[in-house]
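1. make a model of this:
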Amino acid sequence: MPACVAYGCINRDDSDRRKNGVTFHRFPHCDAERLRRWVINVKRDAWTPVARSRLCSEHFKAECFDRTGQTVRLKADAVPTIFTFPNHLKKKPWSHKPPAARSMPDDNENKPPEDVSNESSYHRHLPSDGHPLPDASSVQRDHPYTTIESSKELKRKRDKTTESLEKCNKKLKVQQQESKHLKQKVDSLSGIIHSLQDKHLISDSCTEMLESTFSDVSKELMKQLLNKKNNKGSEAYPEELRFFAMTLQFYSAKAYNYIRQTFDLALPHPELIRAWYAVNDGDPGFTKPTFLALQACVEDDRKNGKETICAVIIDEMSIRKHVEFVNKMFQGYVDIGNGTINDSTPLAKDVLVLMAVSINGSWKIPLGYFFIDTMTGQERANLVSECFYRLHAVGVKAVSLTCDGPSCHFAMMRTLGADMAVENMRPSFPHPADSSQQVHVFLDVCHMLKLIRNSFADGGILKDKDGNTIRWEHIEKLNSLQESEGLGLKNRLRHARIGWRKQKMRINLATHVFSASVADMLEYCSDHLKLPQFQGCTATVTFLRMVDAVFDLLNSRNPLGKGCKAPMRSTNKDRTMKILDEGDHYILGLKDAAGKPMHAGPRKTGFIGLVASMRSVASIFRELVDCESPVMKYLLTYKFSQDQLELLFSAVRCKGGFDNNPTTQQFKAAYKRLFIRHNIKPGTGECIVHDNTQILNVLEEAANVDRNPAGFSSISTARKCDVIGGAPLQDDHEYKGVPNFMEVSLHKQDAINYITGFVVRILKKHLDCWKCTEALTDTHGKGHPFFALKNRGGLEKPSPSLVTVCVETEKCLQLLLKSSGGKLQQGTGIQSTVSSAVLQNTADKKLFANLESHMFDTSVEENHLHILIKLASRCFTEIRLHHLGKGLKESLMGTHVRKQQMSKLICFEH
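-> So this is what the prediction gives:
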């Protein structure tokens, strides 16, 4: 979609602009003189228009267009003249003052007029010819060069005037400098903030935050700022000054450097601020910079008309009981944010962490952590209430609380106001800071599914509400059948799923058991294969499918998902609500072998937690999506999972060499590093990464976070090279570009097919998804004739879709070479540019048809189909670039390579 290249113009070639009569026109590359005038009028420094550069019709006068036909064209002499430039690009009109009136003083101005009525007196002034004689004063006025003063006197006056003028100019210059210095003098930080805003060095949200935080700084602090003291460390700077410097430098380093240079203040050097980050507030308790970052995020969302909504997650991780002397004190004791209270404080054995996860965004941020030994439900409730108070104070709307199922958490929810008893279940409690809002309770669905698996496997038998028997034995027999045959029937049931007791903490082992694929295979063995050991497994099949449907609905993470994995929308509310209602009644109707309801037995936590989560997600859906004024278009239930916090724990363990039980000091160091900058890739731990939710950085501007930054070389390559195939987007008959299409010869097709087989071999080593791996090869097709000729049994037979990707990649590479005149492109963005172009060129070719449904199993950013196309294109591009580099080397060396020949001759001759 072309966009207008004019400064400040936001027009793009879309249907809305066309309806409004806006057209887009190419630069006249065929007319050098007019092209130069166009470029001068656009006023873009160091910029040269390319074939895809466009200007919209709003920058031309009406008489520049030829509207005689259906297509709006520019006239042959049309030049853009209408632009909206900022002040520094506009020409300032110079207005010349009119010259001052010059006249000689009239000595007779004060004299009374003569009486000209007297004829005799009138005739006395007439000459003999009857004409009046000129007066002396009039002669002086008509001829100012006439003077009665000497030349020496005039020179003396001129020198005196020149000297006086020089003194005035010096005085004026001094006054201007003093005025400029006075303008730079400030007596409050508010003046600095307003100056930064006038210079457009900080955003509005940063301005408001700085004003609200530092508007009433004391005069003593400003006196120290104005006095240029040679401060050596953080001790010499007051806390307010340190906080101001760190906050401003965090939002804009350019603004901070501008203040230090312009206002001549005693602000710390940026290197010193970086040293302060090393001792930033990462101690136990609520992390203060977290809430500052959340406040900035709230302000940015409000400007976009968006409300900041999040879910609060609480969990704890075991740590090692360990005491060490660090920073002049012993570390390793219980610490809830106020330090070690007394000598009898016990050693900490767990760390309790709270995290906020955005429901309508893609960020998460730890709110604080606490080293604990044991903490009652009442104490946890007080901690959670304080957390909700702090979130409400910065403008964040917290709608849910997620935890797992220990008894202390049930006591915590009971203290907060929630009732988890089945007879009168109310899985919500009033917001501590706003009683009109309800906070809904989630018990982590993955943990609840694991508890249900444990109860089912240990008991062996469950009964549904109709008395039908559900047997764990059926699942064990299916696994035995697959192991004996040596082949699986399209499911992930393995021995590890049956022998789960050795890996109790692995949640994915439970999800693979409660899956529709296992239910389908049980039904197939019973109804089609007629195997006797699977007779009477209908209740087991129904149980597995119901749990699988409920879990998928409570774990949706892709806006484009289908079936039960689809997000909850107003358009599918009937189906989703039906699944939730049926799942609620089915789970509550389950009984043990003795006929006692499972939700009332000793192992009730998993069943109650699953029912509470279903009711909570239904309530949140009605509040945020299915209401009169919805604040969200859909609801992704994966946002309420504890996986986000488990991934943080995994990253902490990764920082310590995957130590499952770090010490308090190790956890504190890892937390501070993750908190300041999240660069550690976590391991899988008890869960895997399913979406792109990132930790909200508190030392980078929250409004300008770019998750996938592009390098300068990549941007330069993409701008210089037109590698997008297809027809022109705008039919402009005056300026025809070079056709952007390349034919591939039969010989090149043979070579590409052969190279694609090598691409398959490389991709198989790097792909973890078995579905994507299967899509690389074609086991049923005949293959290319050249492939059949060269194959001796060890070549990989690529799929037609993969061959198409490689062919399109070759076309883009040829266009790349043609755009540079046959020269190799410089920079690191060639592979990214080509792969993006291939993805766009193949968008309408429906490649890898067997992955059409698989692409909806992951989040939008992790689309496996797009990733597979890009990986294949990048791999093929790398192979071809190595080949092109080798060819260039051989062409440069030519026939003058004599080193090997002469070295051999010399060695043998001597």
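2. C-alpha from now on. contacts and neighbour counts both.
-> Noted.
3. is Gly829 in contact with Arg719, as I believe?
-> No. The criterion here is CA atoms under 8 Å, and Gly829 misses it with Arg719 at 10.9 Å.
4. ok, Ala751 - how many residues close by?
-> Residues lying near Ala751 (other CA atoms under 10 Å) number 13.
5. now Ala702: how far from Asn454?
-> Noted for Ala702: a distance of 43 Å to Asn454, by CA to CA, to the nearest Å.
6. would you do the same for the sequence below? I want to compare the two.
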Amino acid sequence: MTSHTTEMKQFACILHLYSSRAYKYFRKRFPLPHPSTLTIWLSTDTASPGFSDRAFFHLQQRVESHATAYQYCSLMIESVTLRDQLEWDRATQRLAGFVDVGSGALDADEAPAASESIVLMAVGVFVPWRVPLGYFFVGWVTGHVLAQLLRQAINRLNHIGVTVLSVTSAASARGMATAKALGVLIEAGCIRCTFRHPPGSSHHIAYFFDACHLLQLLRNTFQSFGRLEFEGGAAEWRHVVALAALQQEKAVLDGNFLPSKLRKSPGCCLKVNQATQLFSDEVAEVLEHLELLGLPTFQDCRGTAKFVRLISNLFEVFSSRNRHGKGLKGPVSARTYAKVSLLLSEAKSTFVALRDSSGRRILKGRRNLGFLGFLLNAESLKWLYSNYIHFDKVPSRSLLTFVFSLDHLKVFLEILRQTYAINGNPPCVAFQAAYWKVLTSYIFRPGEQEDSLLGEASTLDESLYRRRDLTLGAIHALYHAEVTVPTDSLLCLAPSSSLSDLSNALTELPVLARGRSAASFVAEKLAAALRCGVCVMALFASKDGLLSHDLDRRIKRVDGLSSPSVCVRQIVKTSERVLRRYANVKDSLIYLKQLQLPLEKKILHELSGQSPFFPDLSNHLFDGETSVSNHYTKLLKEIVQGYLGIRAEQEQNWDLRGRSSSAVDRLTKAMTGLENPTETSGTLLDL
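-> Okay, here's the model as predicted:
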């Protein structure tokens, strides 16, 4: 019992993961250790698969120094498909690519190759922090295997003083099997949202399905049945298709009938924003007003609007990110719980009565996982509020529900994908190297916070990208073959580029000579990097008095035929004015890259005194994790950075030489008020 061979450890760990009952049977007849010992065997202090000792040690230090902040977490699990390929690992001098659950890679000709990597992450529930706990190379995955890995992770977290309040997985057949293996019951007539851990103890853990994945399932069900009947109305898919195809409707007689967000002037034309999410208040509001306008296609669409609004509100409840959010986008607290509970009850009564066109209950059918998943999430949320938040057992009396979303883990996996930089599925060696590089580069830097693991990546951006096929543009492209540009062009795969990437990519002098403006370059470059379609639309000017932009606007932008919006031009104009005030073209602009940060602060200070920009982005103010880093402020800052990047790139192309080394000092003094800014002479060449 004191010295087990590597083969014995591998046998015990794999047997326990795939069948805990078989492990109990063998343990009665062979000298196998207690299952709790396997948690140690599944751990590693190197780059190899298993629970990362470094990650748990780092988290334990945080718990000991900030016990309250790190006491509660949400545990999530996700899989990454690997390339079935064996490679020679020069670091270990062995073949790599075999199954490895943390006790060492199998090494034999008949050993199975790994086809998936299972990644686990812990996310702070009441204080924002994220720690990836480890990964495992497996050949075939069942719900029981995932459940066993989750239980082992919970054991390890409990050992260092972290209490797991919830578990999140994808809303799939494998996720259902995982929930059932843990002891969660998900049936139409009965839902048990928690499981006990350790089994037989009094400690319960709630179970959640990922909300973005649930929206996908609801869309699929809605599209497949075409008509969903509920008490007091019916939702029809044809109304959604017709709205997505509504490019320009000249039957609008009076602008007063339009929603406030769409009201322009009497007799205006209505144009549909193809970046709008299907399940959103905007779609529900437009459908209701189109019915009031008497358009034949949209008669009797009030039931569709009601269903869309219900799903939209339900998703907002499970994706709140900002403590300053308004309404359902805010945290769940004693002040908002009554409203949230009323919505959850309404959703439950609607889903229970939901039937298809043949009168069969949806919850009893084959496409019921989306609705059952939201019902499970509702029960889990109510259980958490009643057992923790309501009785003040936790550090905070409010709860942001985005901590139960897989967006955190998806962002981390996207960072891994960018690190190994391989198209398609990565081999085991590349995934292992990328995982170790990301972990050692971010989370274990002395003095760094856990959130530096994701850098400036936003879970809101990841959520929008994951819902890119739930936009009206995606539906329009699906049903209308004449749309040749895919909807993915609205939401670029690439993450938002940094300032250096933006400036390095802009070599505009030859193009500027042909009459292109800096505002056009900034808008087009940002549009290629942004993931939010609404923000992309805000960068470009509307045409012919239309109320919003459609997919064609993005297509024209790619061809260079569109013009930047008034807000973008105003921001660039203000940036130019500030730069004229503080910069001297003769000997200062060459130092723009060194002085970019102070110049940026001056420009943003100047912009703060002007009227608000981008009125269409007001809903984005409290959508992000923090109120100071939302899409509105991010877009404003990136436009300023993009303009300064253009100017710095111009100076480099002009190859100004022989400048005085004291120029940067004089410019810095002028910007800090030590010299009179009006003393700077010279003018800048207009773009």
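7. can you pull the TM-score for these?
-> The TM-score (TM-score structural alignment, normalised by the length of structure 2) is 0.65; 516 aligned residues with a CA RMSD of 4.1 Å.
8. now for the residue mapped onto Tyr333 of structure 1 from structure 2, how many residues are close by?
-> Aligned counterpart of Tyr333 of structure 1 in structure 2: Phe98 (TM-score structural alignment). Phe98 of structure 2: 25 surrounding residues under other CA under 10 Å.
9. correct me, but Phe98 of structure 2 touches Ala114?
-> Yes. The pair Phe98 of structure 2 / Ala114 is scored as a contact, 5.0 Å apart, by CA under 8 Å.
10. where do the contact lists of the two overlap?
-> Common neighbours of Phe98 of structure 2 and Ala114, using CA atoms under 8 Å, 6 or more residues apart in numbering, are Phe137.
11. give me the element the residue most central in space within structure 2 is part of.
-> The centroid of structure 2 falls nearest to Glu462 when counting by CA atoms, centre = their mean (2.3 Å). In this assignment (DSSP states H and E), Glu462 of structure 2 forms part of helix 459-466.
12. and that helix, which stretch of structure 1?
-> Aligned using TM-score structural alignment, helix 459-466 of structure 2 spans no residues in structure 1.
13. check which helices and strands that helix sits against.
-> Applying 3 or more CA pairs under 8 Å, 6 or more residues apart in numbering; DSSP states H and E, one finds that helix 459-466 of structure 2 contacts helix 407-420.
14. in the helix it packs on, what counts as buried?
-> Neighbour counts over helix 407-420 of structure 2 (16 or more other CA atoms under 10 Å) mark 407-413, 415-417, 419-420 as buried.
15. output those as JSON lines; include the columns distance to Ser312 of structure 2.
-> Shown next, in JSON lines, are the buried residues of helix 407-420 of structure 2 (distance: CA to CA, whole Å):
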{"residue": "Asp407", "distance to Ser312 of structure 2": "18"}
{"residue": "His408", "distance to Ser312 of structure 2": "21"}
{"residue": "Leu409", "distance to Ser312 of structure 2": "23"}
{"residue": "Lys410", "distance to Ser312 of structure 2": "22"}
{"residue": "Val411", "distance to Ser312 of structure 2": "23"}
{"residue": "Phe412", "distance to Ser312 of structure 2": "26"}
{"residue": "Leu413", "distance to Ser312 of structure 2": "27"}
{"residue": "Ile415", "distance to Ser312 of structure 2": "29"}
{"residue": "Leu416", "distance to Ser312 of structure 2": "31"}
{"residue": "Arg417", "distance to Ser312 of structure 2": "31"}
{"residue": "Thr419", "distance to Ser312 of structure 2": "35"}
{"residue": "Tyr420", "distance to Ser312 of structure 2": "36"}
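16. which of those lies closest to Asp107 of structure 2?
-> Closest approach to Asp107 of structure 2 among those (CA to CA): Tyr420, at 24.5 Å.
17. how much space separates that closest one from Pro132 of structure 2?
-> 17 Å.
18. repeat for Gly175 of structure 2
-> The value you get for Gly175 of structure 2 to Pro132 of structure 2, if CA to CA is used, is 20 Å.
19. between those two, which one's more packed in?
-> Pro132 (25 against 22).
20. quick one: map that one onto structure 1.
-> Counting by TM-score structural alignment, Pro132 of structure 2 corresponds to Pro366 in structure 1.
21. helix/strand/coil for that match?
-> Following DSSP: H, G, I helix; E, B strand; the rest coil, we place Pro366 of structure 1 in the strand state.
22. check the secondary structure at the closest residue to it other than its chain neighbours for me.
-> The shortest distance from Pro366 of structure 1 to any non-neighbouring residue, by CA to CA, 6 or more residues apart in numbering, is to Met355 (4.2 Å). Under the three-state scheme (three-state DSSP), the conformation of Met355 of structure 1 reads as strand.
23. would you map the strands across the stretch 201-350 of structure 1?
-> Along the stretch 201-350 of structure 1, counting by DSSP state E, counting those that start in this stretch, strands occupy 285-286, 309-318, 324-326, 329-331, 350-358.
24. please name the nearest non-neighbouring residue to His409 of structure 1.
-> Among residues not flanking His409 of structure 1 along the chain, Gly377 sits closest, at 6.1 Å (CA to CA, 6+ apart).
25. the one you found: neighbour count?
-> By other CA under 10 Å, 19 other residues sit near Gly377 of structure 1.
26. and it, what pairs with it in structure 2?
-> That one, Gly377 of structure 1, aligns with Gly143 by TM-score structural alignment.
27. next, work out how far apart that match and Arg302 of structure 2 are.
-> Gly143 of structure 2 sits 41 Å away from Arg302 of structure 2, going by CA to CA.
28. about what we covered before: the helix holding Glu462 of structure 2 to helix 407-420, inter-axis angle?
-> Per axes from the mean of the first three to the mean of the last three CA atoms, to 10 degrees, the angle that helix 459-466 of structure 2 makes with helix 407-420 is 80 degrees.
29. chain center to helix 459-466 of structure 2, what's the gap?
-> Centre-to-centre, helix 459-466 of structure 2 and its host chain are 3 Å apart (CA atoms, centre = their mean, to the nearest Å).
30. with stretch 347-355 of structure 2 instead?
-> Distance of stretch 347-355 of structure 2 from the chain centroid (CA atoms, centre = their mean) equals 29 Å.
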